[in-house]
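Predicted model follows, preceded by the sequence.
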Amino acid sequence: MPEWIINQQRDLGKRIGDLRAAAGYTQESFADAAGISRSHVQRIERGDTDARYSDLLRIAAVLDRDVSILTTDGPRPRPRARER
């Protein structure tokens, strides 16, 4: 796989991890809310796997964000207080 694709996967995973953490989710609670396995969330956040579009839609829905926020560079999210 070309290096630029690997880098994009890692950037996507970092963005998802940052958004998840800012929303107050653990990987476990996030995976449960999104209906995907915790190990899959881990692989996505590390950039070790290609996230399917359906995964991205589920992730965006849990975060209450448009899916485009996951693939767009921009300012990192500010942490929000959230009780779990």
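On my side now, so go ahead. Not measured: the values here are computed from a predicted model. Numbers count the residues shown, from 1 in each chain.

from here on, contacts and neighbour counts on C-alpha atoms
Will do.

From Pro77, how far off is the residue nearest to the spatial centre of the chain?
Centrality entry for the chain: nearest residue to the mean C-alpha point is Ile16, 2.4 Å, by C-alpha atoms, centre = their mean. The gap separating Ile16 from Pro77 is 10 Å, by C-alpha to C-alpha, to the nearest Å.

swap in Ser39?
For Ser39 relative to Pro77 (C-alpha to C-alpha), the value is 23 Å.

and Pro77, what does it touch?
Listed by C-alpha atoms under 8 Å, 6 or more residues apart in numbering, the contact set of Pro77 reads 18-19, 22.

and here's the other structure:
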Amino acid sequence: MSSTQLRKPSPALRQILARNVVRLRCAKGLSQEAFADVCGLHRTYVGSVERGERNVTLSTLEVLANALKVSVIDLLTKSTEGSRRSR
């Protein structure tokens, strides 16, 4: 891989994360802005995560998971509906 190429997660993985964040945020009754405040992130950043546009860092995954009271694994698993693990 050349130094000019960036590694990116698959679009499918970004969409799984996006869907899970939206679903879990809405289940908590939080707007994007309120959720962003809880996370300490900007609302436009949260919006881009929810649209699957961002390659988020591990530390951001932890922030999102902590704010939603789920594990990082839950955010990256295709269907977390019935298997959410509260912390």
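Right, received. Where do you want to start? Small disclaimer: the values here were computed from a predicted structure and weren't measured.

Once they're superposed, tell me the TM-score.
The TM-score (TM-score structural alignment, normalised by the length of structure 1) is 0.79; 75 aligned residues with a C-alpha RMSD of 1.8 Å.

before we move on, the earlier item: tell me which element the residue nearest to the centre of structure 1 falls in.
helix 3-22 (DSSP states H and E).

downstream neighbour of that helix in the secondary structure list?
Counting by DSSP H and E, what follows helix 3-22 of structure 1 is helix 27-34.

Give me the mean distance between that following helix and structure 2.
Compared with structure 2 after fitting, helix 27-34 of structure 1 has a mean deviation of 0.3 Å; criterion: mean C-alpha distance after the TM-score superposition for structure 1.

against structure 2, where does the next helix-or-strand element following that helix fall?
With elements assigned by DSSP H and E, the helix or strand that comes after helix 27-34 of structure 1 is helix 38-46. The alignment of helix 38-46 of structure 1 onto structure 2 (TM-score structural alignment) spans residues 43-51.

what does the matching stretch contact?
Under the contact criterion C-alpha under 8 Å, 6+ apart, stretch 43-51 of structure 2 has outside partners 14-15, 17-19, 21-22, 32-33, 36-37, 54-56.

picking that back up, would you mind putting the contacts of Pro77 of structure 1 into JSON lines with distance to Ile69 of structure 1 and neighbour count alongside?
Shown next, in JSON lines, are the contacts of Pro77 of structure 1 (distance: C-alpha to C-alpha, whole Å; neighbours: other C-alpha atoms under 10 Å):
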{"residue": "Asp18", "distance to Ile69 of structure 1": "12", "neighbour count": "17"}
{"residue": "Leu19", "distance to Ile69 of structure 1": "10", "neighbour count": "23"}
{"residue": "Ala22", "distance to Ile69 of structure 1": "14", "neighbour count": "17"}
